[in-house]
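Enquirer: Kindly generate the corresponding structure for this input.
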Amino acid sequence: MKRFLVSCVLVLAGSSLRGQNPPLVLEKTIYLPAVQGKFDHFAVDEAGNRIFAAATGNKSVEVIDLGSGKILQSLTGLGKPHGLAWMASTGQLFVADGASGVLDLYGGAPLGLVKSIPLSEDADDMVYDASSGLLYVGHGGSDAAHPGRIAVIDTKNLTQKASISATSHPEELEVDKSTDRVFANIADAAEISVIDGRTAMQSTIWKLTGAKNNVPLAYDEEQHILFVACRTPARLLVLDGDTGKQLANLPSDPGADDLFYDAETHQVYLIAGSGAIDVYRTDEKNVKAAGVIHTAAGAKTGLFVRSRKTLYVGVPGSGESAASILVYSTR
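Expert: Below is the predicted model of the structure:
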C-alpha cells in the first residue's frame, strides 16, 4: 500500500475548489411536513423507486416515493428507529429499534411487521453482506450491565447465528466483500473491530491515534483504504485497510455522523451535523479536500446510492420547519 500524501487545507464552508465543477449539485428537495425531529439512517428500494427514512424523532420509519416525493406509508409504534436494511430479493425491510432493543422485520404490501428478533438496548447501525446473506447489527454497550455486541443475523431463516463482543457500543459498520471482513467503529474506545465473516469472530482490533469518538466509516475496496470520521477532534482519518496503519489525518466539519465512498468519482462524502457535507477526492497517492457544501444544522445522516449517482441527506423538522430530504447529484 502506497503512503498517501495529504493536503491539509480544508476548503472554506460553502465553497468548492476554484476552477472546478462543484463536487455535489442540489437537484431537488423532498419536503416531509408530517415528520418532526431528526433522522437516523436510510435505505433504498431501487426497483420500487422508494427510500426508507428512520425518522428517529418522529418514532417512525417513513416510506417515500422518490418520483413524487410523497410519503407512501409510515411505520409507526417504534421507539427509536436507527439502522435500516432493505432486502431486494425478498422485499423485506429490517429496522433496528434502539428503545425496544429489537430488530424488526417488515414485509408484504403494504409493509407489515413479520417478526422481532431480540437484541439489547440501543440497537443501532447495521450492514448487510449479500454474498453470505448475513446481517451485522450493533447494539448494547451503554454500561457494564449491557455490554457492546454485534449480532450476526441469518436473513434466510431469520435467526441469530452469532453474537460478537465489542469493547463498547458499536457505531457504523462496513463490509469488505473482497476479503469477507466487517469493520465496526467502536467510538467510545477509539478503535475499530475487524471481524472475520467466515468465522463470525473478531480477528483483530485497530487502535486509532490523533482523534477519537469515531462514528461513521467508509471503505474503498479497490485500494483497500478505510475512511474513518471522528468527532474529537473533528477529523477524517485514512487507514490502510489491510494493516490499520494510519495514512492520513485531515480536518473536517464538526459532528460527523455518516460517511460514503464513491468508487466512480473517487470522492468521499462526510455528512456533519453542524450543517455541512465535506467532500474529499482520492487517488492512488493522495487524498485532498474538494469542497464543503452547506446543508442545515442537524442534517447529520443520509444515503449514497451509487447506481443513481445520488446522495440523499436528511434535514430534521422542528416546529413550523418541515423535515426534508436534500437530493444531490454526484455526476
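
Enquirer: use CA for all of it now, contacts and neighbours both
Expert: Will do.

Enquirer: Could you list which residues are in contact with the residue nearest the centre of the chain?
Expert: The centroid of the chain falls nearest to residue 258 when counting by CA atoms, centre = their mean (4.7 Å). Listed by CA atoms under 8 Å, 6 or more residues apart in numbering, the contact set of residue 258 reads 215-217, 270-272, 300-302.

Enquirer: For residue 281, state which of those residues is nearest.
Expert: residue 270 (11.5 Å; CA to CA).

Enquirer: After the helix or strand hosting that closest one, which helix or strand is next?
Expert: According to DSSP states H and E, residue 270 maps onto strand 267-272. Proceeding N to C from strand 267-272, the next assigned helix or strand is strand 276-282, under DSSP H and E.

Enquirer: That following strand vs strand 267-272, what angle?
Expert: Interaxial angle, strand 276-282 versus strand 267-272 (axes from the mean of the first three to the mean of the last three CA atoms, to 10 degrees): 160 degrees.

Enquirer: now for strand 276-282, which elements pack on it?
Expert: If you count contacts as 3 or more CA pairs under 8 Å, 6 or more residues apart in numbering; DSSP states H and E, strand 276-282 packs onto strand 267-272, strand 286-294.

Enquirer: any chance of the ones you listed in TSV, plus distance to residue 173 and mean neighbour count?
Expert: Converted to TSV, the helices and strands packed on strand 276-282 look like this (distance: least, CA to CA, whole Å; neighbours: other CA atoms under 10 Å):
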stretch	distance to residue 173	mean neighbour count
strand 267-272	15	27
strand 286-294	22	22
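
Enquirer: Now those in CSV, please, with extra columns for distance to residue 226.
Expert: Shown next, in CSV, are these (distance: least, CA to CA, whole Å):
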stretch, distance to residue 226
strand 267-272, 11
strand 286-294, 12
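
Enquirer: So for residue 135, which of those strands sits nearest?
Expert: So among those, strand 267-272 is nearest, using CA to CA, at 23.9 Å.

Enquirer: Sequence B follows; please return its structure for comparison with A:
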Amino acid sequence: MRTVTVAFALAGMVQAATVGCQAADAPLVQVQTIPLENVRGRIDHMAVDIAGNRLFVAELGNDSVDIVDLKSGKASRKINNLKEPQGIAYLSDGDLIVVANAADGSVRFFRAADLAALGTVALGDDADDVRTDTAGGRVLVGYGHGGLAVIDPTNRSLTGEIKLIGHPEGFEIDQKVNRAFVNVPEGHQVAVLDLRSGKLVSTWKFAGLGGNFPMALAAPGGPLAVVFRSPPKLVLLDPATGSVEQSVDTCGDADDVFFDGKRQRFYVSCGDGTVDVIERRAVGLRAIGRVRTSSGARTSLFVPELDRLFVAARAGGPESQAAILVFRTSP
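Expert: Just a heads-up that it's a prediction; the model follows:
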C-alpha cells in the first residue's frame, strides 16, 4: 500500500487532537485518499481480502459495490444494479463476496475473481449487517423487523433464523463460546444468542442509554464494546453477565467501532465527521485522540494485518468526490 499523504477536498487538512503529542505522533495519521468515481449518496460497510489486496465498499446510495485495489490505491471494478447494499463480507474459502441489500432484502453472492453472480437468498426486507461464523462455516445476516438469518454460503441457502424484537444493527460472534451478541436499538437492548441451539438466551438493557448501533469484541471471551448514540458513549460490558465495566464519552452519530488488540485501542467512526481513539488501560478507558474526517463519514473498517483504518467519505456536493480515507495507526 502506498503511504503518500494526499490532500482531500472533503476533509481538508486532517486534524488530530491528542494530549501532549504533535500530529505526527497522533494515534491515527491520514496517509492516503482513494477516490471513488461516480459514487453518490450514503456509503455503508466495507470488507477486505488481505491476500488479494482488495477492499470491497458497499455504496448504498449508489446501488453499487466498488472493488478497490489497495496496491495501486484505485477502484478497479464495480458491481452495479444492486438494491441499496448495506452489509458486505468476503469469504476467502471460495473467493466469495456477500452483499446484503436493504431495498429488496436480498443477500447476493458473487465470485470475486470475475464478479459473476452465483446466487441470491431472499430475506424479504432490509438485509443489513453481515458476519461470518468461521467455526460453523455459516454467514449470519441481520434483517427485517427482527431477525438474524443463518445462511450456507456453499449452497447459497437459508438454513435457519433467530427471531428478535426489533431490527438488528451491529453484532459480533464470539467463537470461543459460540454466541452472538446483537444490538437491537428499537428494543433498547443487546440480545445474546446461542448459535448451537439457535435460540435467544438473554437480553441486556441499559438505563439512560439509547441508539446502540456499533459493537466490537475486544477478544474471544473478552469484554464487549457497545457504542450508544444517545448520549454518545462507549460502554464496555462483561460478556457473561452484561454488566457495565467501564464507559467513556465518544463522538456523535457513531456507526462503527473496532478494537486494535496490538495497541489496546478502540476506533469509533462517527457521522459528525470524526474518529475517536480510546485506549483501554487497567485503570479504565481513556480518550487519547480525535481525528477529523468529513461530515457523514460514519462507516469504517480497521484491518489489523495492515495497521490501517479505512473511513468511507461520501460525496459532499457536485464539486466533491466520494473517497476512502486511509489512516495509519501510530505509534
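
Enquirer: Just give the TM-score of the two.
Expert: Put the two chains on top of each other and the TM-score (TM-score structural alignment, normalised by the length of structure 1) is 0.91; 313 aligned residues with a CA RMSD of 1.5 Å.

Enquirer: Give the equivalent position in structure 1 for residue 143 of structure 2.
Expert: When structure 1 is aligned by TM-score structural alignment, the residue opposite residue 143 of structure 2 is residue 139.

Enquirer: how close does its match get to residue 124 of structure 1?
Expert: 6 Å (CA to CA, to the nearest Å).

Enquirer: Also residue 238 of structure 1?
Expert: For residue 238 of structure 1 relative to residue 124 of structure 1 (CA to CA), the value is 24 Å.

Enquirer: higher neighbour count, the two?
Expert: Of the pair residue 238 of structure 1 and residue 124, residue 124 is the one with more neighbours under other CA atoms under 10 Å, namely 31 against 24.

Enquirer: Overlap of the contact sets of residue 139 and residue 124 of structure 1?
Expert: Common neighbours of residue 139 of structure 1 and residue 124 (CA under 8 Å, 6+ apart) are 98, 170.

Enquirer: Return the residue of structure 1 aligned against residue 258 of structure 2.
Expert: Checking with TM-score structural alignment, residue 258 of structure 2 has residue 260 as its match.

Enquirer: Distance check, its match against residue 313 of structure 1.
Expert: From residue 260 of structure 1 over to residue 313 of structure 1 (counting by CA to CA), the distance is 12 Å.

Enquirer: Now list whatever residues contact both of these two.
Expert: Looking at what touches both residue 260 of structure 1 and residue 313 (by CA under 8 Å, 6+ apart), the common residues are residue 303.

Enquirer: about what we covered before: how much does the helix or strand that contains the residue nearest to the centre of structure 1 stray from structure 2?
Expert: In this structure, residue 258 of structure 1 is located in strand 256-262 according to DSSP H and E. Aligned to structure 2 and superposed, strand 256-262 of structure 1 gives a mean residue distance of 0.5 Å (mean CA distance after the TM-score superposition for structure 1).

Enquirer: rewinding a little: the helices and strands packed on strand 276-282 of structure 1: which one's closest to residue 80 of structure 1?
Expert: Of these, nearest to residue 80 of structure 1 by CA to CA is strand 267-272, at 20.6 Å.

Enquirer: tell me the angle of the closest one relative to strand 286-294?
Expert: 50 degrees.

Enquirer: with structure 2 superposed, average distance for strand 267-272 of structure 1?
Expert: Relative to structure 2, strand 267-272 of structure 1 is 0.3 Å off (mean CA distance after the TM-score superposition for structure 1).

Enquirer: All the strands of the stretch 51-200 of structure 1, residue numbers only.
Expert: 60-65, 71-75, 81-87, 92-97, 102-107, 112-118, 126-129, 134-139, 148-154, 159-166, 170-176, 181-186, 191-196 (DSSP state E, counting those that start in this stretch).

Enquirer: Pull out the buried residues from the longest one.
Expert: Meaning strand 159-166 of structure 1. With burial defined by 16 or more other CA atoms under 10 Å, the residues of strand 159-166 of structure 1 counted as buried are 160, 162-166.

Enquirer: about what we covered before: list the contacts for the match of residue 143 of structure 2?
Expert: 98, 101, 119-124, 148-151, 169-170.

Enquirer: out of everything not next to it in sequence, what's closest to it?
Expert: Leaving aside its chain neighbours, residue 139 of structure 1 sits nearest to residue 123 (4.1 Å; criterion: CA to CA, 6 or more residues apart in numbering).

Enquirer: returning to what we had before: quick one: closest of the helices and strands packed on strand 276-282 of structure 1 to residue 221 of structure 1.
Expert: strand 267-272 (13.1 Å).

Enquirer: Now do the closest one: which elements does it pack against?
Expert: strand 256-262, strand 276-282.

Enquirer: mind checking how far it is from the chain centre?
Expert: 11 Å (CA atoms, centre = their mean, to the nearest Å).

Enquirer: Pull the contacting residues for the match of residue 258 of structure 2.
Expert: By CA under 8 Å, 6+ apart, the neighbours of residue 260 of structure 1 are 217-219, 268-270, 303-304.

Enquirer: do the same with residue 89 of structure 1
Expert: With CA under 8 Å, 6+ apart, residue 89 of structure 1 has no contacts at all.

Enquirer: what's the counterpart of it in structure 2?
Expert: Aligned counterpart of residue 89 of structure 1 in structure 2: residue 93 (TM-score structural alignment).

Enquirer: out of everything not next to it in sequence, what's closest to the residue in structure 2 that residue 46 of structure 1 lines up against?
Expert: In structure 2, residue 46 of structure 1 lines up with residue 50, judged by TM-score structural alignment. Here the nearest residue to residue 50 of structure 2 in space, its sequence neighbours aside, is residue 305; by CA to CA, 6+ apart that works out to 7.7 Å.
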